[in-house]
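Asker: Fold the following.
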Amino acid sequence: MQIKILKSSDTYAEIEIEGEEHTLGNLLAGSLRKVEGVIYASYYQPHPLVNSIVLKVMTNGEIKPMDAIKKAIEIAENYANKYLEEIKKIE
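Answerer: Prediction:
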């Protein structure tokens, strides 16, 4: 996985994540929408034959886009840990 910053400002960022597809893109965009201060979050795959996604995030200025992405990763990680705990209860 390689990450490239395509555009960056105080309220907007676009990052390309090589080697990833819709699974990670949907998870990150959905988690970003839960972060306070994020007003827009989405991703797209530039071409079906290209194995990369571009994540877009716009904030209202209360949080920087890269900080919002870090919080979104924490949110996704917390969900994953909760699911793992529930699965361990079943075993």
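Asker: rest of the way, CA atoms for contacts and neighbours
Answerer: Will do.
Asker: Now the lengthiest helix in the chain: buried residues?
Answerer: Once the chain is assigned using DSSP state H, the helix that runs over the most residues is helix 65-90. Buried residues in helix 65-90, counted by 16 or more other CA atoms under 10 Å: 65-66, 68-69, 71-73, 75.
Asker: before we go on, could you also do this sequence so I can check it against the first one:
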Amino acid sequence: MNMKIVRTQQQIEQSLFSLLQKKPYAEISIAEITRKADVSRTSFYRNYENKDSVLAQFLANQYQKFIDDINKHKLKSLTEQLTVYLIFSKRIQVL
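Answerer: Take a look at the predicted model:
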């Protein structure tokens, strides 16, 4: 994937999560997100349909990383998978 696209998406995600620490999701506008991310509205809409799609894509990416991690380590038992899931979840909270 193009690194500029990845960087733009990360800036948008981080801006949204930063704004969520200060105000409710419903009160956050695309304009606020783009301003905080220092990207244009065009860049935002080139990557996302709306702010819901930012969250959906973030969660889908995190889920895929989790599945890839399980497959990489060939975890079969539920205990092993839950352990990895809990460790993975803790890493996400740091973001």
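Asker: Just give the TM-score of the two.
Answerer: The TM-score (TM-score structural alignment, normalised by the length of the first structure) is 0.38; 51 aligned residues with a CA RMSD of 3.7 Å.
Asker: now the longest helix of the first structure: how far from the chain's centre is it?
Answerer: In terms of CA atoms, centre = their mean, to the nearest Å, the centre of helix 65-90 of the first structure is found 12 Å from the chain centre.
Asker: ok, the buried residues of helix 65-90 of the first structure vs Ala29 of the first structure, which is closest?
Answerer: Nearest to Ala29 of the first structure out of the buried residues of helix 65-90 of the first structure is Ala72 (CA to CA; 8.2 Å).
Asker: Correct me if wrong: that closest one contacts Leu32.
Answerer: Yes. Between Ala72 of the first structure and Leu32 there is a contact under CA atoms under 8 Å: 4.9 Å.
Asker: Around Met58 of the first structure, how many other residues sit close by?
Answerer: By other CA atoms under 10 Å, the residues close to Met58 of the first structure number 23.
Asker: where's it, which helix or strand?
Answerer: Using DSSP states H and E, Met58 of the first structure falls within strand 52-59.
Asker: Next: Phe58 of the second structure.
Answerer: Per DSSP H and E: helix 51-72 holds Phe58 of the second structure.
Asker: Show me what counts as buried in whichever helix or strand comes after that helix.
Answerer: Once the chain leaves helix 51-72 of the second structure, the next helix or strand it forms, by DSSP H and E, is helix 78-94. Across helix 78-94 of the second structure, burial judged by 16+ other CA under 10 Å covers 81, 84-85, 88.
Asker: Nearest to the spatial middle of the second structure, which residue is it?
Answerer: Phe58 (2.8 Å; CA atoms, centre = their mean).
Asker: Need the three-state assignment for the nearest residue to it once chain neighbours are set aside.
Answerer: Using CA to CA, 6 or more residues apart in numbering and skipping residues adjacent in sequence, the residue nearest Phe58 of the second structure is Glu13, 7.4 Å away. Of the three states, Glu13 of the second structure takes helix under DSSP: H, G, I helix; E, B strand; the rest coil.
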